[in-house]
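Chemist: No letters, just coordinates:
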């Protein structure tokens, strides 16, 4: 089994954040379902991969978490993904694959480092990200998967399986308890409500209120940057943007946003760095500001960010 995991190839023309409206409707249906202690998390191996990942993704998006017992970043990421699976209440299923116990699947996915996260929509794999990202960076990725799924007509709601204490993954048990017990921060309620409604301006305004009192709040800052990105790309025709030969600053910034949302960080950053290199004044300042924002969303420790920072320095000096 050889699965293509190039996110640019799989997501080009597929992620249209305008489709979030349909995905939001599915979320509302899920919100009306009775709340239980059931789990939307499943363990997957070769015996159930075809049924629980490939076939299930025909009706419900499946997010795949590739992990191992010895992997410390996996222990940070797994409980976040499990919490999101519960929060989204069946709009996607989280499938966990232990790569040590399933070397055939690890080889099929061409795993080079873990944690590694991808999704299946309509039986097709979509590369998402590698490494342990914080929840504030993962939520927009999940929203993008759900938007692509809604556009493809995959917007079913999964039926949760019964969860018991013995079902808990030892890689994430203690951290899961931390997530379960942590109370929500009411300061973010307005922003979250606006995001669920697709009201990007109100969400940005809500984050600005938080940042006025706490200018360095990382959750609010990254949250606002993510919402600004979603606002810029809300009605974007990704295929047209990527096919365009217009080399203007505005067009290249749009192209950079599209590439970024498809996780092609290297090409996205390269587009903006070229603007910095070729321009002076306001256009250079705008491009530099946009690039730094994308750096923050991607995460300062991401290898593409490290490489792009050096390229930016060379372009500036």
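Modeler: Arrived safely. The structure presented is a predicted model; accordingly, all values stated were derived computationally and were not measured. Numbers count the residues shown, from 1 in each chain.
Chemist: going forward, measure contacts and count neighbours with C-alpha atoms only.
Modeler: Will do.
Chemist: number of nearby residues for residue 252?
Modeler: Using other Cα atoms under 10 Å, residue 252 is surrounded by 22 other residues.
Chemist: Need the three-state assignment for it.
Modeler: helix (DSSP: H, G, I helix; E, B strand; the rest coil).
Chemist: before we move on, what about residue 118?
Modeler: Going by three-state DSSP: residue 118 is strand.
Chemist: May I see the buried residues of stretch 215-231?
Modeler: Buried residues in stretch 215-231, defined by neighbour count with 16 or more other Cα atoms under 10 Å: 219-231.
Chemist: got it, and stretch 247-265?
Modeler: Buried-residue list, stretch 247-265, by 16+ other Cα under 10 Å: 249, 252-265.
Chemist: Equivalent analysis for stretch 96-115, please.
Modeler: So, applying 16+ other Cα under 10 Å, buried residues of stretch 96-115: 96, 97, 98, 99, 105, 106, 109, 114, 115.
Chemist: Ok, stretch 66-78 next?
Modeler: Buried-residue list, stretch 66-78, by 16+ other Cα under 10 Å: 66, 67, 68, 73, 74, 75, 76, 77, 78.
Chemist: which element is the fourth one on?
Modeler: Looking back up the chat, that one is residue 73. Here residue 73, judged by DSSP states H and E, is contained in helix 72-87.
Chemist: Other residues contacting that helix?
Modeler: Helix 72-87 has contacts (Cα atoms under 8 Å, 6 or more residues apart in numbering) with 39-41, 65, 67-68, 91-94, 114-115, 131-135, 139, 171-173, 175-176, 179-180.
Chemist: Between helix 72-87 and the following helix or strand past it, find me the angle.
Modeler: Counting by DSSP H and E, the next helix or strand C-terminal to helix 72-87 is strand 93-98. Between the axis of strand 93-98 and that of helix 72-87 there is an angle of 160 degrees, by axes from the mean of the first three to the mean of the last three Cα atoms, to 10 degrees.
Chemist: Now do strand 93-98: which elements does it pack against?
Modeler: strand 41-43, strand 62-67, helix 72-87 (3 or more Cα pairs under 8 Å, 6 or more residues apart in numbering; DSSP states H and E).
Chemist: next up, a second structure to put side by side with the first:
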């Protein structure tokens, strides 16, 4: 990836598929540690996002334009807009959680295309061989790619009827349901939620919108507060909704771990 090709390889491609941009340097040990993680994920996700690697030493003007201060720095580009992801070397599970949230946001914004899984764009080491797509999830993933959220929900629900403990199907179902709920949220829902703290529908919708926007802790805090203010069936409805959002973010995410502790305290 070079400065002259940035417009075509990143900005224009981001209109159809999420582009994950890694700013790195061969002088940075953290960059060397992160590279294989992102390379492996780029092949594992089989074209759901495009990985672009930019050597800041060879592309100094581009790095300055983006405001890169330390590496590695990883951002995403959706419809030409920058979405911050993370800075520094992260583990495979952590990187996977950021990518899952990015893909959820992408679907919500109508970006459901795929790129040919031919490896990263830019000056990268050769990517690992691409694994075969698990056929169990093919119908659901194809439906998501086509923008057919109802079809994706039906496919994930069918998988869970056969294998109720399938964690990937649970997470996929939760993500698609979140996207569907947030497609046509009325603008006045925040005012409604602020004026009516016990309006569980409004609180859940605002939490959904916050999660889609990356404000994960705000979404969790809102629902936990609502649980504290409600009782009976309403409380249980909000609790189940919060557990669904936990599925979207990922059970190992530290924000989920902390929120689970707060949930237990709120319930008991």
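Modeler: Arrived safely, thanks for sending. Computed from a predicted model, the values in this text were never measured in an experiment.
Chemist: Superposed, what's their TM-score?
Modeler: Scored against TM-score structural alignment, normalised by the length of the second structure, the superposed chains reach a TM-score of 0.72; 249 aligned residues with a Cα RMSD of 4.0 Å.
Chemist: on that earlier part again, pick the one among the buried residues of stretch 96-115 of the first structure closest to residue 215 of the first structure.
Modeler: Nearest to residue 215 of the first structure among the buried residues of stretch 96-115 of the first structure, counting by Cα to Cα, is residue 115 at 31.4 Å.
Chemist: now the closest one: how far from residue 76 of the first structure?
Modeler: Separation of residue 115 of the first structure from residue 76 of the first structure (Cα to Cα, to the nearest Å) stands at 10 Å.
Chemist: which residues do these two both contact?
Modeler: By Cα under 8 Å, 6+ apart, the residues touching both residue 115 of the first structure and residue 76 are residue 132.
Chemist: Map residue 168 of the second structure onto the first structure.
Modeler: Applying TM-score structural alignment, one finds that residue 168 of the second structure aligns to residue 219 in the first structure.
Chemist: hang on, isn't that match packed against residue 136?
Modeler: Yes - in this structure residue 219 of the first structure lies within contact range of residue 136 using Cα atoms under 8 Å: 6.5 Å.
Chemist: Report the secondary structure state of the residue most central in space within the second structure.
Modeler: Nearest to the geometric centre of the second structure sits residue 101, at 1.1 Å (Cα atoms, centre = their mean). Here residue 101 of the second structure is helix, with the state taken from three-state DSSP.
Chemist: residues near the closest residue to it other than its chain neighbours, how many?
Modeler: For residue 101 of the second structure, ignoring the flanking residues on the chain, the nearest one in space by Cα to Cα, 6 or more residues apart in numbering is residue 249 at 6.9 Å. For residue 249 of the second structure, the neighbour count with other Cα under 10 Å is 22.
Chemist: What ranges does the stretch 201-317 of the first structure have for its helices?
Modeler: 218-232, 238-243, 249-261, 265-278, 282-298, 303-316 (DSSP state H, counting those that start in this stretch).
Chemist: Format the ones you listed as a markdown table; extra columns: distance to residue 52 of the first structure.
Modeler: Listed next are these as a markdown table, based on distance: least, Cα to Cα, whole Å:
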| stretch | distance to residue 52 of the first structure |
| --- | --- |
| helix 218-232 | 31 |
| helix 238-243 | 30 |
| helix 249-261 | 27 |
| helix 265-278 | 30 |
| helix 282-298 | 30 |
| helix 303-316 | 32 |
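Chemist: To residue 209 of the first structure, which of these lies closest?
Modeler: Of all these, helix 218-232 comes closest under Cα to Cα, at 9.4 Å.
Chemist: Report the mean distance between the closest one and its aligned residues in the second structure.
Modeler: In the superposition with the second structure, the average deviation recorded for helix 218-232 of the first structure is 1.4 Å (mean Cα distance after the TM-score superposition for the first structure).
Chemist: Measure how that helix sits relative to helix 249-261, angle-wise.
Modeler: With the same axes, to 10 degrees applied, the angle from helix 218-232 of the first structure to helix 249-261 works out at 120 degrees.
Chemist: Next, the angle from helix 218-232 of the first structure to helix 282-298.
Modeler: Using the same axes, to 10 degrees, helix 218-232 of the first structure lies at 120 degrees relative to helix 282-298.
Chemist: Farthest out from the centre of the second structure, which residue is that? Tell me.
Modeler: Max distance from the centre of the second structure (Cα atoms, centre = their mean): residue 232, 32.5 Å.
Chemist: From residue 261 of the first structure, how far off is the one in the first structure that sits across from it in the alignment?
Modeler: In the first structure, residue 232 of the second structure lines up with residue 281, judged by TM-score structural alignment. Look at residue 281 of the first structure and residue 261 of the first structure: by Cα to Cα, they are 27 Å apart.
Chemist: in stretch 295-313 of the first structure, what's buried?
Modeler: 295, 296, 297, 298, 299, 302, 304, 305, 308, 309, 311, 312.
Chemist: counterpart of the last one in the second structure?
Modeler: In the second structure, residue 312 of the first structure lines up with residue 263, judged by TM-score structural alignment.
Chemist: got it, and the second one?
Modeler: Using TM-score structural alignment, the equivalent of residue 296 of the first structure in the second structure is residue 247.
Chemist: mind listing what that match touches?
Modeler: The neighbours of residue 247 of the second structure, taking Cα under 8 Å, 6+ apart as the test, are 170, 171, 174.
Chemist: Show me which of those residues is closest to residue 107 of the second structure.
Modeler: So of those, ranked by how close each gets to residue 107 of the second structure (Cα to Cα), first place is residue 174, at 13.0 Å.
Chemist: Spit out the contact partners of the closest one.
Modeler: 244, 245, 247, 248.
Chemist: got it, and residue 285 of the first structure?
Modeler: With contacts defined as Cα under 8 Å, 6+ apart, residue 285 of the first structure is in contact with residue 276.
Chemist: ok, now residue 190 of the second structure?
Modeler: 202, 206.
Chemist: does residue 146 of the first structure really touch residue 61, like I thought?
Modeler: Yes - between residue 146 of the first structure and residue 61 there is a contact at 7.1 Å, judged by Cα under 8 Å.
Chemist: Could you tell me how many residues sit around the closest residue to residue 223 of the first structure other than its chain neighbours?
Modeler: Distance criterion Cα to Cα, 6+ apart; nearest residue to residue 223 of the first structure, sequence neighbours excluded, is residue 136 at 6.3 Å. Residues contacting residue 136 of the first structure under the criterion other Cα under 10 Å number 17.
Chemist: how close does residue 136 of the first structure get to residue 167 of the first structure?
Modeler: In terms of Cα to Cα, residue 136 of the first structure sits 26 Å off from residue 167 of the first structure.
Chemist: for residue 311 of the first structure, same thing?
Modeler: 47 Å.
Chemist: ok, now residue 259 of the first structure?
Modeler: Going from residue 259 of the first structure to residue 167 of the first structure by Cα to Cα gives 38 Å.
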